[in-house]
Every structure is written in C-alpha cells, then in structure tokens.
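> What would the 3D arrangement of this be:
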Amino acid sequence: MPMRILLLSALLLATPAAAQDAPSPERLRADVEKLVSFGTRHTLSSPDDPVRGIGAARKWAAEELDRIGAACGDCIQVARIGRTFTGPRAPNGVEVVNVLGFQQGEDPKRVIIVQGHIDSRVSDVMDFTSDAPGANDDASGVALVIEAARILSKQKLKATIVYAILSGEEQGLWGGTLLAETAKERGWIVTAVLNNDIVGNTIGQNGVRVADRVRVFSEGIRASEALDAQLGRRGDGGEDDGPSRALAKAIDKVADGMRETDSSALDVFVVRRPDRFGRGGDHEPFLRLGYPAVRFSVGAENYDQQHQDLRTENGREYGDTVDKMDFPYLAKVTALNIATIRRLANAPAAPATVTLDGAVSSDIKVKWNAVPGARGYRVYWRRNDTQNWTDVRGVAGRTETVLKDVVVDDHFVGVSAIAADGSESIVTFGTRPPRP
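Predicted coordinates:
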C-alpha cells in the first residue's frame, strides 16, 4: 500500500544530497584479492609474520585506513583495540585485535558503526595453517568497510563514523563482543551498527542466481530486554518495531529511494530474525547490549564456498575464492551501506520515548520527547495487521499531535526526527506511558 502523506511541509519533504562517488567494483576486487593474498587470516594464525596470517592482514587494513585518512587531512584516525579471549575454539587463549578508523563528526559521542570481520577459516575451525582465502566470508565485508571510508571521508557528517575491521568472529564473535563492550565503556551513543558478512556473491547453492536483493537481518524481541520489558512490549504489540527492526525498515526505505532513480539498485529483503537460522554474526553482541544492529548478507548463500577446505570432489569445487564473487553486486551493497550511513549520520537522534493515549477513544494523542537538532518530526501509523507504515504526518514546532479518528486498538504509531536537510532518524515505536 502506498504511504499517504499528510500535512508535510517543504522542510520535511526535503531530500538529503545525493551521493557524489559510486563504489568501485575494481577497487573492491583489488582489496579482496589483497586480503586473500595473506594465505590465511585465521584468528589463531601468526600475528607477527609480515606476509602471511592475520597479523599481516590487519597491518595492511590499518595502513589502508591511514592512507584514506591522510588524503582527507587526517579526517580518519586509526586505532587498535585488543583483548585476550579463551574458549573452546582457542583453548590456549588468543589476542583478538580490532582495527578501527574514526571519522569524527560534529557529535563525537553519537556513533554509526560499519563493520566486517577479517578472520577466515576452512572446514576445521581449529586449522590455522591451511590456506583459507575467505574471499566472501568475510573479505567482502572488510573491502566494503574500506570502500565506504574512501567515499565518506570526502564529506563532513554530523555523527561520528567508526569503520571497524574485526577479528575473532569465527572463533566466537569475539571481535564484535570487544567492540560492543568498548562502545558501552566509552559511553558511545550508538545510532546503528551495520554488520556486513558474506556480501559479495550472487550464485547461490545449486546454481540459483540472486542479484537483485540483499538480506538484512534484524531482531524483533530485544535480546537486551528484561522479562518485564518484554511483557510490556508484548502488551503494546511492539514485537516488530524494536530499534533493530526499525533500523532494518529504515534501510529498506533508503533502498526504495535509491531504486526510484536507479532501477538496478538492490531491493532489501527484511528478514525478521536476528540472523540466519541457527547461526550468528558480529552484530549480536551489540544486540545483547541494547544497540540497534543488523546484518547484511547476500540474497543466496553458497554453502560449498563457506568454511570449506580448498578441493574438488566429483567435479564439484569447494572453497571461498575470489572467482566465485560478483564485484558489481558487492558495489551495490556498499552503495546501500553508504546511503544509509549518510541518512542516519546527518539525522538527529531518534526520539527516546513516544507515548500514546487513546484507550476507549476514537483518537490517539501522541507525545514524544524533544530531540536536539531536530527541525521537525514525522508521526507514522499503520493498521496493526500490517508490518510497514502506511500513513505519515509532518509535525514542526511541537512534540505532540492528535490522530483524529484513528483507533489505538487497531493501529500502531511511531515517531522519527528530521534534520533541516530532510535526513531522518529511525522510528521510535509508541507505547503506553509508564505507570506512576
């Protein structure tokens, strides 16, 4: 159903400036090939060898971010964070090191993280000596992060961008855990975490080709919520509208806008679960701490090319190699990440709370807290038998409105904040006021 727009001023209809640079399939290929050239990037491989192993790969990635930063007048500062982790997949312990590039915005505390993991593996997760190219899983995500830095470094943004290259994913999501806990310790206000993991192929299992969409995974019920909060969300009907799901819907909206001017841009398949069935990724530690986080992954995975020893059996090739990738597709996933970052980085923060009053009434009174830097707000609503917003009203100069003849029993409501250039936050779902 097309969204009906009511009472929107010219300010609220403004559209952020379009992207200047398009991601380069050639640069993305070169970066993936460079990462593959280190032989293996297994978390337990050598941290010190200058040409082979995860240490050499991390050094190259840090130097690449340094070069990008130098080209923009040191607008990106590179740092490393590390911690020793021990577990079944590293029984003797291993130092997990993340490479981070910080592009400071006008607000140094409000942060958007775009990330991929640099470590790779083969069939045996403990085999750290065999060649493990990890071209798609996840050199594709690392190349995307670096390409995003190349393009976004040419712009001034309001939020701070963290370009994160993580280690230890295959051994236990340790790089994601380290960065999520670092964000909490440093008091970052995390607007979004965009985790890119397996984002560079279009030929899936059994030859199925899916080149027109990317999957975006998001949680519904929040991993960080205590039982009483979960019961409150259940009572309000907000299972499909937590911050992670709202972020996924925002990405879908960005993709819709891109396709209006470029029919070849990707569609977003919003997958309503945190990750693939029974599997996980580096966004999940952020979810456990309450941060909005999603995972980007290809439309069709090829399991012969994931976590496999390099080999051919009965004419069937196994292994995660560069020749199985589609770099124009990876460029499109990169473009979607960049467009999402631009929108969210220049938008105000989302309203912290939105409350509804309308029990035994034919109208809904909607209230929300004022957001610093917001020039206006959008109030969304939809019937509660649908998943996507269908109606919207622009509001400026106040933090409440009444939806006449909209029955709260039958509708969901949410509010976003709008910047002067039209950039929009994610939508905060409306709930009952807290009990006194």
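> Every contact and neighbour count from this point should use C-alpha atoms.
OK.
> which residue of the chain sits farthest from its center?
V360 (39.5 Å; Cα atoms, centre = their mean).
> Please generate a structure for the following sequence too, so the two can be compared:
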Amino acid sequence: MSHTSQATSGTTRRAVLTAAAGAVAAGAAATGQATAAVPGPGPGRGHGGRPATAQSPSRELRALLKEIDPGRIEATVRKLASFGTRHTLSVQDDPVRGIGAARDWIYAEMQKYAEASGGRMTVELQSYIQEPASRIPVATRITNVVATLRGSVTPERVYIVSGHYDSRVTDVMDATSDSPGADDDASGVAVSMELARVMATRRPAATIVFAAVAGEEQGLYGATHMAARYKAAGTDVQGMFTDDIVGSPKADDGALDPYTIRLFAEGVPSSETPEQAATRRSVGGENDSPSRQLARFVRDTADNDATGMHVRVIYRRDRYLRGGDHIPFLERGYPAARFTEPAEDFAHQHQDVRVEDGKQFGDLPEFCDFDYIARVARVNGAALWTLAQAPGTPKNAKIVTSNLTNATELVWDRGTEPDLAGYEVVWRETTAPEWTHVIEVGDVTRHEVDLSKDNVFFGVRAVSRNGAKSPVAFPVPQR
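Here you go, the predicted model:
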C-alpha cells in the first residue's frame, strides 16, 4: 500500500480554498493540483458548463454512436406493434399474434446480430414458470430474451441495458384486446436491440448484456427473475439501465422537449440494512448511492454533442408512486437507473386502441418520434461503452477515521484490470449536485487531502491507460 504525501499532491488547504474560488490556473490538472469548477449555467458545473468529472467522447465512441439508425429503430417499433397484443398472459404459440410471436421475433433478430460478433455474443431465452400471483391468475411461462456480449479483458464485470416487450391496455388483465405498446415499451426494446446490433461487431473490455424482458406490466416478473439469477450466480453487475417509455418528447399538453431524457436514480439503496442506511445518513451520503454515482457518470459521458441530448437526472427511484425493471436490481444491491421521456402523454399510454371525435387513441407507432429514440439510444450507448472500456468502480473506498483531524485520508482496493493506470480523488461542496474538483493521485491505494472531511464530500475513481474513467466510489467511514 503506497501513500502520496500532501506536499506532492498540491492539495493544501490554502490551495483547495483558492481553487474553490475559481483561481486555479488552467494547467493545474496536468500537475496534479485541484481542478476547480468555473462559473457555468448551473450549480456544480465545470468548464464549459460541464461537471469537472466530465469525459469527452473518444473517436471510437463517436463512430459507434453514428451507426445508430433511426430507420432500424422505427422498423423494430412497428414490428413489435404489429403483433396485436404482447400482453404477458396472451397466446404464446401463435406465429403472428401475441407475446410468443414477439418473443420469437426478438430472439431471431438478436441471433442475427450475434452472427457478426465472431462468437463473442450469445443469445438465450431465459424462461421460467410463474405460479399464480398478483396479476398472474394461472401458471404462466415468462421469457426474457438476453443477448450477452462477452468482455475481452474483464468479462466478469457486467453492465446491462433492457426494455420490456410485454404491453397492456387500460385493463391490466385484458390479454386479448389490441395493445400495440409502441412507446411503452417497444421504444425501450428498440434501444436495447439497436445497441446490440451496433456493439456486436466490437470488443468491449467488460461484458455488456442487451435484454428484452417480459412480465413488467404484471409486476416486474421478468426483470426480477433476471436479477435473481445474476445475484445467485454472484455476478458482478456494476450498472443496469432500463429504458421504459422513451418513444416521444411530447407531453400531454403538446409541449415538446426533443433533446432531454430523464434518468431516475434512487438515494439510500433499497438493499442496505438499517445499520448501513444509518451510517450513510450519519455522513450525509443520501445523495451518493451507487445509483446516483451511475447517474452522474451518465451525465459525464453522455450529456454532450456526440449524443445531442441533455440528461436530466431525477433524484427519485422512479416516477411518483410507480416503478420499473431497474427496481429488482436495486433490491439486490446492484446500481441501476431508469431512462424515460421528458414528459408522458397519458392520452396514449395504456389506452385502448380507438378513434373518438376524429382522434386516435392507443399506444401506436404514429405517436413515436424515431429520431428522438435514436438519440436516447446514443445516450445509453455512450454510457455503456465508456463503462465497459473504463476500469471498474473502485471497491472498499473508505475514509480513515481512527484520527479525526482537519485532513482527510482515503483508502481503497486496487483494481485488477491490466490497463489500470491509477486513480483520481474528487470532491464537492455538500450542497453541490455534481463533482466540482478532481486531482490525480497516481497508482496508489491511499491518499491524504489537506481538507476537512466534515465540510465536503469525497470520492475515488479509477483511470485506464487510455484515459477512460470509472464511476465514482463514495467512501464510508473506516473506524
């Protein structure tokens, strides 16, 4: 275990206070000194209005994002809508109608994508029998379609993107009426499938999973089964995104916000014990859960010109009194978050297909904006690809509290990635939503900053040799 002294780190209390005032020279980051936020369009924003932790898209990532095709996304949404209904309780053995037909088509398409991967991508039908339960009146087979692109360097580290391919109308138990489910959630499935197509030809360092799950409208059954399988296998899922209702930027009052996507991220983790939650509250970490760090990472990597989108992070687990397929992952201790459009149009969501006074109702493809969905796919793609190419989130990050002084000593475990170059320590004011200061500390597992742990929040992130940076790990007290 090595130690970097405050004399070489350039992080004396005077330097920190000066940096916070915006007087750090432009070259400070290169010399290991604090990188400060300068005045921008919002609180906690860094140079050019971006967080201090923001990462610029690589040439490789820009090329990947350009391959995302709105035309293919439209074809996927229209095909899924064509199966009439995809209700979880609908027929499973009809080749043209019902959830079984949709399942088989998604599986066949994913298999086509896998053919271009040189054996790196595999596709499975992940099925189980759900016994009678809430909104499941009879034993029902629920099947997820899961495409796994195995990582070439650290395959044990996994990131997931999913959408749910089941649909519904107003009556959640109506398994026969037409339920096109274009926005909810053929749009999210199209994101997952398009990313699978584009990334199948590439070699991510970590493993990426592209999923289309069933049973969401009946109670998150498919996602629960998938999360439980990963947990039972001890899989190191370091990030999961669900895209649910990402088809339109139009609100129910007609207002348009075509360049914004919401990202919901919970605070105190659902999986924490009362003692862990109490510790988090005692150090002010309610806004620094792994899921909130994942959301900040999305802002760092996907809120830029390469995606053309603004990521609006919402500090909630999900929309008010509702939920999605990221929740079973949160309940098992995995960092997870939900993408959804900026404002929903409830005149179409879950409505029966009909025409009244010359107006169409129902979740039809005509109400989707396929260029918008493509931009949402680019946001997902930018975050996922950077996650997979960067080192994993540092583990066991802690603040040493054996001696309570005005300095802060952080420790963490060294990662096992062969291209790991070192680490950065980040911090921000307790009232700031995003990280405002960054210092390079080298390939060490301990660093002391001459700044009080009582006054700011700290974090640690890993850096690869090519400059890709992990999500931030929020340290807990080491007594």
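> follow-up on the earlier one: distance check, the residue farthest from the centre of the first structure against W389 of the first structure.
Distance from V360 of the first structure to W389 of the first structure, counting by Cα to Cα, to the nearest Å: 23 Å.
> repeat for G53 of the first structure
48 Å.
> the more surrounded of the two?
Applying other Cα atoms under 10 Å to G53 of the first structure and W389 shows that G53 carries more neighbours, namely 28 against 20.
> what residue of the second structure matches up with the more buried one?
Under the alignment (TM-score structural alignment), G53 of the first structure maps onto G98 of the second structure.
> tell me which element the counterpart of R292 of the second structure in the first structure is part of?
Alignment note (TM-score structural alignment): R292 of the second structure maps to R245 of the first structure. For R245 of the first structure, the element it lies in under DSSP states H and E is helix 243-261.
> which residues of the first structure fall in helices?
10-13, 25-36, 54-71, 140-152, 169-172, 174-185, 227-236, 243-261, 284-288, 327-346 (DSSP state H).
> Return the most buried member of those.
helix 140-152 (a mean of 26; mean count of other Cα atoms under 10 Å).
> give me the stretch of the second structure that that one matches.
The aligned range for helix 140-152 of the first structure is 187-199, by TM-score structural alignment.
> got a list of contacts for stretch 406-421 of the second structure?
Here stretch 406-421 of the second structure makes contact (Cα atoms under 8 Å, 6 or more residues apart in numbering) with 153-154, 391-392, 394-400, 442-453, 462-465, 475.
> Now a ChimeraX select for only the buried ones of those.
Buried residues among the contacts of stretch 406-421 of the second structure (16 or more other Cα atoms under 10 Å), as a ChimeraX selection:
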select :153,154,391,392,394,395,397,398,399,400,442,443,444,445,446,447,448,449,450,451,453,462,463,464,475
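> list the contacts for R150 of the first structure?
Going by Cα under 8 Å, 6+ apart, R150 of the first structure touches I68.
> my bad, should have said A212 of the second structure
A212 of the second structure sits next to I106, N144, V145, V146, S162, G163, H164, Y165, V189, S192 when contact means Cα under 8 Å, 6+ apart.
> nearest to E356 of the second structure, of the residues you listed?
Y165 (27.3 Å; Cα to Cα).
> In the first structure, what sits opposite the closest one in the alignment?
Y165 of the second structure maps onto I118 in the first structure, by TM-score structural alignment.
> hang on, isn't that match packed against A139?
Yes - using Cα atoms under 8 Å, I118 of the first structure is in contact with A139, at 6.1 Å.
> How about residues contacting stretch 450-460 of the second structure?
6, 11-13, 16, 394, 397, 405-408, 423-430, 472-475.
> Would you mind finding the match for A211 of the second structure in the first structure?
Per TM-score structural alignment, A211 of the second structure is aligned with A164.
> Show the contacting residues for that match.
Contact analysis of A164 of the first structure by Cα under 8 Å, 6+ apart lists N98, V99, L100, G101, I113, V114, Q115, G116, V145.
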